Each structure stands twice: as C-alpha cells, then as structure tokens.
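Chemist: sequence and predicted model, in that order:
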Amino acid sequence: MRPRAGAPVAEPQELRRRFDAWLKEARHCGVRTVETFAEGLQHDHDAVLASMQTPWSNGQCEGEVTRLKLLKRQMYGRACFDLLRCRVLQAT
C-alpha cells in the first residue's frame, strides 16, 4: 500500500457529515443511475468512510493484478507456463 497523494484527510466527524449529506441528496436527486449508485454506497457506508479517512491506497497492487490478468488472458491457449512466465518478467 502506498500513501495517497492530494489534499489532507478531513476530520472524521466532518467527513461523515459531508458524506451523509451527499448521500441523502444523491438518493433523491431524480437521476436513477445516481440514486442506485448512492444506494450501493449506503450499503457499504462504513467501508466507504474508512477508505476516505485513511491516507493509504492499494491502487498500485490493484494495477499489478490487472496487468497480470491481462497477460494471462492474452496467453490463454497459446503456450506453456514457461512462456507466460517470460512475458510477465519482461513486462516489468
């Protein structure tokens, strides 16, 4: 995990207040897609708040996993594990 760049993290109470206000507004905005998105965020309310309060991000790890999955899909049915291993090591 790496530290997230950007603005400093706000106070937890302020963050919760602003997030809850945004959720309330988004859930009744009249745009169905935004309302559905807000409902999903409401279901994961605690996790979303925790992700906004911490200065850490797992984006680098997720990017590496996505890259490896792409290489694996490209190699499917083409050759053996040794060639896949060479491609993975070359791509880094």
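Modeler: Great, that's in hand.
Chemist: drop to CA atoms for contacts and neighbour counts, all remaining ones
Modeler: Fine.
Chemist: could you measure from the residue nearest the centre of the chain over to Val65?
Modeler: For the chain, the residue whose C-alpha lies nearest the mean C-alpha position (Cα atoms, centre = their mean) is Gly59; its distance is 6.9 Å. With distances taken as Cα to Cα, to the nearest Å, Gly59 is found 10 Å from Val65.
Chemist: for comparison:
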Amino acid sequence: MGEARACEVSAVETFAEGLEQDGAAVRAALTTPWRDAQAEDQITKLKLLKRQMYGRANFDLFRRRVLLTI
C-alpha cells in the first residue's frame, strides 16, 4: 500500500486510499466464506429471459417461463 501511495500515478494512489478507507470491508470480503454467485446466476438468467421475451408476450407467459426455467 505504501508503494501504491508513493508511485506518483494518481489513479493508483486514489485506489490505494480507497482501499485503506474501506479496510474492514475489504478484509471481510477476502476472509468470509460467503459468496453471492448463486444469486447473481439467478439474476442473469432472469435478465436473459426478460430480453428474449421483450415485446413478444404478456406478463403471464413471461412469469410461466421464469418459473419453469429457475
């Protein structure tokens, strides 16, 4: 972190300062076993279906496809 703050590249210095300010959150993200990959996967599937169904059918058909897919 010291090298990043002293490198004289403003983007790197700003990034290092932000990491230091949010130190507790960064440590928690790196050390906790919990991940949100499953939730992100479900959201991605839902968005894909929404894009496929846009302008083609009503909400009832969209809801049925979502429930059958997930």
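Modeler: Arrived safely. This one's a predicted model, so the numbers in the text were calculated from it and none came from an experiment.
Chemist: still on that earlier bit, alignment lookup: the residue nearest to the centre of structure 1 to structure 2.
Modeler: Aligned against structure 2 by TM-score structural alignment, Gly59 of structure 1 finds its counterpart in Ala37.
Chemist: tell me the spacing between that match and Gln52 of structure 2.
Modeler: The span separating Ala37 of structure 2 from Gln52 of structure 2 equals 23 Å under the rule Cα to Cα.
Chemist: repeat for Leu61 of structure 2
Modeler: As for Leu61 of structure 2, its distance to Gln52 of structure 2 is 12 Å (criterion: Cα to Cα).
Chemist: same check on Pro33 of structure 2?
Modeler: 34 Å.
Chemist: okay, those two: which has more neighbours?
Modeler: The neighbour comparison of Pro33 of structure 2 against Gln52 (other Cα atoms under 10 Å) goes to Gln52, with 11 against 7.
Chemist: give me the element the residue mapped onto Arg64 of structure 2 from structure 1 is part of.
Modeler: Counting by TM-score structural alignment, Arg64 of structure 2 corresponds to Cys86 in structure 1. Using DSSP states H and E, the element containing Cys86 of structure 1 is helix 81-91.
Chemist: what residues sit buried inside that helix?
Modeler: Buried residues in helix 81-91 of structure 1, counted by 16 or more other Cα atoms under 10 Å: Leu84.
Chemist: so what's the residue count around the counterpart of Asp46 of structure 1 in structure 2?
Modeler: In structure 2, the residue equivalent to Asp46 of structure 1 is Ala24, according to TM-score structural alignment. By the measure other Cα under 10 Å, the count of residues near Ala24 of structure 2 is 10.
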